[in-house]
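# This is the structure alone, sequence omitted:
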């Protein structure tokens, strides 16, 4: 009987530790897809440039975040997190024989709501803002230029987490950042870059301290 009670107490302690209030950190890897005005992902306006074709549709994504979780009750938690995401370089060709590449670096601050489906499975949603930096480089037979555009954009995310051991979850997240509207204009340097929308699917680990 004492042995059974000890097992029950230990089990409750593990569940409580996983759902307890406190700081957490997480790291995820996955893929992201950029969305521009055109279906081919056009994000840059230049005189004489009418098309841009990316060499690939999906790009490597790495994401890291730290946050704090509060327990509202046994079923729901809420909190906030600060994160960084890197979207791998998108390189392709343009109609005038040149090459164009872009790369996104993202810093976001999100509010997080979590529903504890059971002692092992969580479902969560996130929303907030993301500072998105789009580093664009253009190379043609006659010029070589680069520009970085930074914009604050809204972000939404949905995901789930499954506990694999005390304080550790495997998580899967689908995120979307709403980009700027493409503009057919140029600045003094001859180029006008905009921040594209990006959809990211990632998996990783979450650790509760």
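Received the coordinates, thanks. Not measured: the values here are computed from a predicted model.

# make it CA atoms for all contacts and neighbour counts henceforth
Will do.

# heading toward the C-terminus, what's the first helix or strand past the longest strand anywhere in the chain?
The single longest strand within the chain, with elements called by DSSP state E, is strand 144-165. Downstream of strand 144-165, the next assigned helix or strand under DSSP states H and E is strand 168-177.

# got the contact list for that next one?
The contact list for strand 168-177 (Cα atoms under 8 Å, 6 or more residues apart in numbering) reads 18, 130, 153-164, 197-208.

# swap in stretch 146-160?
Contacts of stretch 146-160 (Cα under 8 Å, 6+ apart): 121-138, 171-180, 191, 193-195.

# are any of these buried, and which?
The neighbour count (16 or more other Cα atoms under 10 Å) marks 121-138, 171-180, 191, 193-195 as buried among those.

# taking the contacts of stretch 146-160 one by one, which sit in strands?
Using DSSP E, the contacts of stretch 146-160 in strands are 121-138, 171-177, 193.

# who's in contact with residue 109?
Per Cα under 8 Å, 6+ apart, neighbours of residue 109: 80, 81, 82, 83, 128, 129, 130.

# so where does the residue lying closest to the fifth one once chain neighbours are set aside fall, helix or strand?
When the adjacent residues along the chain are set aside, residue 128 lies closest to residue 110, with 4.4 Å between them (Cα to Cα, 6 or more residues apart in numbering). For residue 110, the enclosing helix or strand under DSSP H and E is strand 99-116.

# Name the residues of that strand that are buried.
By neighbour count on 16+ other Cα under 10 Å, the buried set for strand 99-116 is 99-116.

# How about stretch 69-87?
69-70, 76-87.

# In JSON lines, list the residues you listed along with secondary structure and distance to residue 59.
Formatted as JSON lines, the buried residues of stretch 69-87 follow (DSSP: H, G, I helix; E, B strand; the rest coil; distance: Cα to Cα, whole Å):
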{"residue": "69", "secondary structure": "strand", "distance to residue 59": "30"}
{"residue": "70", "secondary structure": "strand", "distance to residue 59": "34"}
{"residue": "76", "secondary structure": "strand", "distance to residue 59": "34"}
{"residue": "77", "secondary structure": "strand", "distance to residue 59": "32"}
{"residue": "78", "secondary structure": "strand", "distance to residue 59": "31"}
{"residue": "79", "secondary structure": "strand", "distance to residue 59": "29"}
{"residue": "80", "secondary structure": "strand", "distance to residue 59": "27"}
{"residue": "81", "secondary structure": "strand", "distance to residue 59": "24"}
{"residue": "82", "secondary structure": "strand", "distance to residue 59": "22"}
{"residue": "83", "secondary structure": "strand", "distance to residue 59": "19"}
{"residue": "84", "secondary structure": "strand", "distance to residue 59": "16"}
{"residue": "85", "secondary structure": "strand", "distance to residue 59": "12"}
{"residue": "86", "secondary structure": "strand", "distance to residue 59": "10"}
{"residue": "87", "secondary structure": "strand", "distance to residue 59": "6"}
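
# Put this next to the first one:
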């Protein structure tokens, strides 16, 4: 299939987080915001959360560029990394692949039963690395809330960067929050100079949690790999 009759593409998904993937390793491809928005539109285009370009890298096995559905380029995407790794590992027969991204070097490997694991690298917790617009000594619980001062709807999220900025609000019931309304407000809050991915999450036990994610530039998605790592 192709986006315009000339550029072949794949439609892939990781846990429901879906992508349009173009391979530019053999032939250079120029990606524009208009191209991304047209392909990502679920009514008139192919439909996707992120638009992915595979490209040559000077130091890794390949370079992956990522655009959210609104057309802005972003740093990292965990589920897209796993999809791209599956392509390359199937081509090469290798067990591991390195991927250059704006968020840093990622390594993916086969995990058995057809699964692909991704190492997103070390998380960044310092307020300047997330980044935040003002200094916070403890970014595990920053001063941020929405709603009445004496009875906020959400408050005191954890903030972290795992290739891109995230804020996680810890709640008892993730279904109690309308992320379609809350997400855009928090994504664009002044405390996040580069905007942020917004999650509500509940810890079930030490090995499991449930979360809903409003992705920066993409909206509510069915899954988000970097949000899972951030939590």
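Nice, I can see it. What you see is a predicted model; the values in this text were computed from it and never measured.

# Quantify their similarity with the TM-score.
The TM-score (TM-score structural alignment, normalised by the length of the first structure) is 0.25; 78 aligned residues with a Cα RMSD of 4.9 Å.

# For residue 10 of the first structure, see how far away residue 170 of the first structure is.
22 Å (Cα to Cα, to the nearest Å).

# Please look at residue 19 of the second structure and residue 11 and confirm they touch.
Yes. If you go by Cα atoms under 8 Å, residue 19 of the second structure and residue 11 touch, sitting 5.8 Å apart.

# higher neighbour count, the two?
residue 19 (28 against 15; other Cα atoms under 10 Å).

# you'd agree that one is in a strand?
Yes. Under DSSP: H, G, I helix; E, B strand; the rest coil, residue 19 of the second structure falls within a strand.

# That one and residue 88 of the second structure, how far apart?
Per Cα to Cα, residue 19 of the second structure is found 16 Å from residue 88 of the second structure.

# Also residue 227 of the second structure?
In terms of Cα to Cα, residue 227 of the second structure sits 24 Å off from residue 88 of the second structure.

# Tell me which of the two has more neighbours.
residue 227 (27 against 18).

# residues touching that one, list them.
166, 197, 199, 213.

# Which of the residues you listed fall within strands?
Those of the contacts of residue 227 of the second structure lying in strands (DSSP E): 166, 197, 199, 213.

# before we move on, what SS does residue 13 of the first structure have?
At residue 13 of the first structure, secondary structure determined by three-state DSSP is helix.

# burial measure for it, as a count.
If you count neighbours by other Cα under 10 Å, residue 13 of the first structure ends up with 13.

# ditto for residue 181 of the second structure
When counting by other Cα under 10 Å, one arrives at 10 neighbours for residue 181 of the second structure.

# any idea which helix or strand carries it?
Residue 181 of the second structure is part of helix 179-187, with elements assigned from DSSP H and E.

# could you say what helices and strands that helix packs with?
Under the contact criterion of 3 or more Cα pairs under 8 Å, 6 or more residues apart in numbering; DSSP states H and E, helix 179-187 of the second structure touches strand 197-205, strand 208-215, strand 219-221.

# Quick one: residues contacting residue 52 of the second structure.
Applying Cα under 8 Å, 6+ apart, the residues contacting residue 52 of the second structure are 19, 20, 21, 22, 64, 65, 66, 67, 80.

# Go through the residues you listed and name the one nearest residue 106 of the second structure.
residue 64 (9.9 Å; Cα to Cα).

# Can you go through the ones in strands among the contacts of residue 227 of the second structure and name the buried ones?
For these, a burial check counting by 16+ other Cα under 10 Å picks out 166, 197, 199, 213.

# Need the residues you listed in CSV (columns: distance to residue 73 of the second structure).
Below are these laid out as CSV (distance: Cα to Cα, whole Å):
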residue, distance to residue 73 of the second structure
166, 16
197, 14
199, 20
213, 19
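
# just curious, which of these is nearest to residue 74 of the second structure?
Out of those, the member with the shortest distance to residue 74 of the second structure (by Cα to Cα) is residue 197, at 11.3 Å.

# What residues does that closest one make contact with?
Going by Cα under 8 Å, 6+ apart, the list of residues near residue 197 of the second structure reads 164, 165, 166, 167, 187, 213, 214, 215, 216, 227.

# Okay, and residue 99 of the second structure sits in which element?
Using DSSP H and E, residue 99 of the second structure falls in strand 96-101.

# Tell me the buried residues in the very next helix or strand once past that strand?
Scanning forward in sequence from strand 96-101 of the second structure by DSSP H and E, the next helix or strand is strand 104-112. Buried residues in strand 104-112 of the second structure, defined by neighbour count with 16+ other Cα under 10 Å: 105, 106, 107, 108, 109, 110.

# need the next SSE after strand 104-112 of the second structure, C-terminal direction.
Counting by DSSP H and E, what follows strand 104-112 of the second structure is strand 115-119.

# tell me the angle that following strand makes with strand 104-112.
Between strand 115-119 of the second structure and strand 104-112, the angle formed by their directions is 150 degrees, by axes from the mean of the first three to the mean of the last three Cα atoms, to 10 degrees.
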